[in-house]
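Enquirer: coords below, sequence missing:
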């Protein structure tokens, strides 16, 4: 029991040892870890010989990439369904439905081709179960990825939204690291010809949704959603649960006023996707954020990590060990992400991140060429230099690109469109990663180390587009960020330097924020997860 019974004569003992604020952060972080776990899980399953025999495919077959990538199509559909459900029925019911869906998909993957002998008595049915499981798992995880950032951001204060989400995405990398470690451990112990070396990592994934479902009922629905459905008493109860009676009434009135101001405009997907719609500009920013993140190439590095290191000259097992080291570094370096995202801002991190990634991939092209085409060069030297460069590139991606593109959509839409905006983000994430993970094995087989040069070029484009068109959304209230799009329409330009005199090129100065208190209503700048000592 998380909160054991206390003695009647000891009122202080009745207080839970974990605050509601920390319960929400732990819950959201664990949910985000689901996505990372799948990436780490599939990276070694793809090379398991028992798995390939069960599916009836060769390691170099493009079907390997199709099985991986079809998951992302499920994610795209799941994001739409979950966001609609989140707006109609609530953030929590939507998350619960996604968790159950993910469990069903995971079970289908686990039992695909299952037999005592490890041979494949299922014929083509094994492939059908695996594909269906991948799609259904994607429906659940895609929905979680759409709703969790909304749930988290609606319960975070403006000055710490980036920190909160970056901490959650550090858990995403923990999920990736956990999956790969389990995968590597059972592969070393059982070998690549044993069916349990790939089934065990799949079924372990069930621990995440089981844990999350067991604690979700203890967490609050967001007061903003209750207000949007005119359930004022439920919103008050949630606020009292979070902050106590004294603060709840003031915060409730402020949230209600903010909702009345926003409710005059009914926002639909047409408003977001049609060029004349009021939310078209922020939607295009959301779309390009995900496109540019995909162009960094790190969807391929996460899913096909061992194969990437093999391009630098490592043997199969050495490549797997070095990949594990890269993921450990990745997880640790994510600490810098949540330390810097609310200090340096989203825009600066992404631009300089693209510069760093383009440089690293250009170097990796050189090292790959030396490893494959130049016989008198020391392979050990190339392996060391290439590994250091790829470790640095992975750290740069984690610090600069992983969390930022998920945070921006939660900061640029009004409350009525925030879940829809996040769903658009997940849809594009799913489609882009579907393309990347589908094409990467083909590019491995045809381009070899020249694949790195492709990623260098795509990173250069991502950095240029971000510098040109992506505003700085950090340190501002939701309403202040929406002012950028109003000004862009008035100034007839989407280029950030031309909008409102370049005001959104950088984070707002602290003295300006303190003096003005934010131009939006206090309801959107009040820290819903503030501790009792904060005001």
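Expert: Thanks, I have the structure now. Given the structure is predicted, the values throughout are model-derived calculations rather than measurements.
Enquirer: please make it C-alpha for all contacts and neighbour counts, starting now.
Expert: Will do.
Enquirer: burial of residue 509, as a residue count?
Expert: 9 (other CA atoms under 10 Å).
Enquirer: hang on, residue 177 packs against residue 39?
Expert: No - taking contacts as CA atoms under 8 Å, residue 177 lies outside contact range of residue 39: 9.3 Å.
Enquirer: packing partners of the strand or helix carrying residue 169?
Expert: Residue 169 is part of helix 161-190 when elements are defined by DSSP states H and E. Using 3 or more CA pairs under 8 Å, 6 or more residues apart in numbering; DSSP states H and E, the elements in contact with helix 161-190 are helix 20-45, helix 124-153, helix 196-204, helix 316-340, helix 404-412.
Enquirer: C-terminal to the last one, what's the next element?
Expert: Following helix 404-412 in sequence order, the next helix or strand is helix 415-447 (DSSP H and E).
Enquirer: helices and strands around the helix or strand following that following helix, which ones?
Expert: Moving toward the C-terminus from helix 415-447, the next helix or strand (DSSP H and E) is helix 450-469. Secondary-structure packing of helix 450-469 (3+ CA pairs under 8 Å, 6+ apart): helix 280-295, helix 346-373.
Enquirer: so which of those helices gets nearest residue 21?
Expert: Distance to residue 21, taken as CA to CA, is lowest for helix 346-373 among the helices and strands packed on helix 450-469, at 24.2 Å.
Enquirer: wait, doesn't residue 72 sit right on residue 431?
Expert: Yes - the pair residue 72 / residue 431 is scored as a contact, 6.4 Å apart, by CA under 8 Å.
Enquirer: alongside the first one, take a look at this:
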């Protein structure tokens, strides 16, 4: 069935004029008296959406695992105590792989589908985990980590897109936010596995091989479930497979109801939006930098920059160095703190999921960056006092540790789950994969900085290096305030138009309210005529 041949059929059914204007999502969505998990189709859909979410868990496992291994004497002795650039290479191995996987990942997602991207990425990551566990040398371990990065990159480009494009409309914000929150699911598992295997003895190689084997757990789960995962309806409709898209929406969004007004509404929105993009837009990576998309490209670069360059890289990969700098050098104590920090972050992140549906994206980002700046200043001051007193004041060391936990609370408010939700909203379908690829590339570049510069700077100037991050976080706050439009209150199809609406009005502060819908429809109409 061809896209242009069917747009009128669905538009007539789902966009009949009401006395008070065109219908909204709230007009057509069923309002059940029981919670969503009593609806079988929604329960099954949200279970299957764990498949893309596990891409984030796999990345979290990798980061936390290497953090734990650095505190294990068994691993350090087997690989001849890697430090400096050799340790930097191991930290950067997945980052190198991410760079290699960015453009193939975007191509696979657009050419063969989001589901296929997850499948290919999981296959590569699972195979690489086996190679890592069997490593006999530093070079073999490094090569396996690069391959893990390639697989993760391909899967990550497809995963948030599929989440946002397949989720039930009222679940989309929470589900897309949950994607990166599950990073801590993987990180927590890795932290406690490395803590447990630490006690296996100094000569037991399985103390580091077991975590390496378990790194393949999340990709293997994805491979086991991906067969039942539906493809993105947006991808199917864009490729003129409308009947398939309708069957998926009926089965998973309407619980099998062929005459569901919600399905007609969703199909109409998607078909009209994608037809407009097909008619008026050229496809390809270069269009991301066209004049109308430069603000979007800037945001696609800034969001991963903020995720990586807000000081969290100091703890994510070099917690042992940070703890040593405040006088906590015991390997078992460092591993225990790493595990507790992961559990704390995971619990806080889960508790914050629903904030994205209650507050604006800008509000959360501004709150997050301002609180991070405050805690980082406190972190810097307490670390300076700790050094001045030659690390003898245990109260100061505990104070620094407490501030690290407070810092992560601030970080989790805006920079953990929210970025992927915001990016999928500001990037329309035709550049969504390219924008996420650009974000992955930016994240990889900043990851290289974190892996090399952080360790060198921490060793050379200790707490004084924190002042650099104080300045960066202040810059991030200003960037969000002046450059990030609000998108709250719109469906996935409406959000990119709402982005344009805010820019044309000269305001980045307001979201999309019901009274804006007439302006939204007018803007869509102008775009169709242009």
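Expert: Looks like it arrived, so ask away. Here the structure is a predicted model, which is why all the values come from computation and not from measurement.
Enquirer: please state their TM-score.
Expert: The TM-score (TM-score structural alignment, normalised by the length of the second structure) is 0.84; 480 aligned residues with a CA RMSD of 2.6 Å.
Enquirer: returning to that earlier point: just put the helices and strands packed on helix 450-469 of the first structure in JSON lines and tack on distance to residue 316 of the first structure and mean neighbour count.
Expert: Formatted as JSON lines, those follow (distance: least, CA to CA, whole Å; neighbours: other CA atoms under 10 Å):
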{"stretch": "helix 280-295", "distance to residue 316 of the first structure": "26", "mean neighbour count": "22"}
{"stretch": "helix 346-373", "distance to residue 316 of the first structure": "15", "mean neighbour count": "22"}
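Enquirer: closest one to residue 307 of the first structure among those?
Expert: Of those, nearest to residue 307 of the first structure by CA to CA is helix 346-373, at 12.5 Å.
Enquirer: counting contacts, what elements does the closest one pack onto?
Expert: helix 379-397, helix 404-412, helix 450-469.
Enquirer: turn the helices and strands packed on helix 450-469 of the first structure into TSV, columns for distance to residue 30 of the first structure.
Expert: Below are those laid out as TSV (distance: least, CA to CA, whole Å):
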stretch	distance to residue 30 of the first structure
helix 280-295	22
helix 346-373	23
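Enquirer: residue 168 of the first structure matches what in the second structure?
Expert: Aligned by TM-score structural alignment, residue 168 of the first structure pairs with residue 179 of the second structure.
Enquirer: contacting residues around the closest residue to its match other than its chain neighbours?
Expert: Closest residue in space to residue 179 of the second structure, ignoring its immediate chain neighbours: residue 53 at 4.7 Å, by CA to CA, 6 or more residues apart in numbering. Contacts here follow CA atoms under 8 Å, 6 or more residues apart in numbering; on that basis residue 53 of the second structure touches 159-160, 163, 178-180, 182.
Enquirer: corresponding residue for residue 505 of the second structure in the first structure?
Expert: Checking TM-score structural alignment: residue 505 of the second structure goes with residue 500.
Enquirer: what about its match, distance to residue 155 of the first structure?
Expert: 29 Å (CA to CA, to the nearest Å).
Enquirer: same check on residue 219 of the first structure?
Expert: 12 Å.
Enquirer: likewise for residue 106 of the first structure?
Expert: Taking CA to CA, one finds residue 106 of the first structure at 30 Å from residue 155 of the first structure.
Enquirer: residue 264 of the second structure: neighbouring residues, count only.
Expert: 23.
Enquirer: and it, how far is that from residue 408 of the second structure?
Expert: Separation of residue 264 of the second structure from residue 408 of the second structure (CA to CA): 43 Å.
Enquirer: one step back: which among the helices and strands packed on helix 450-469 of the first structure is found nearest to residue 399 of the first structure?
Expert: helix 346-373 (7.6 Å).
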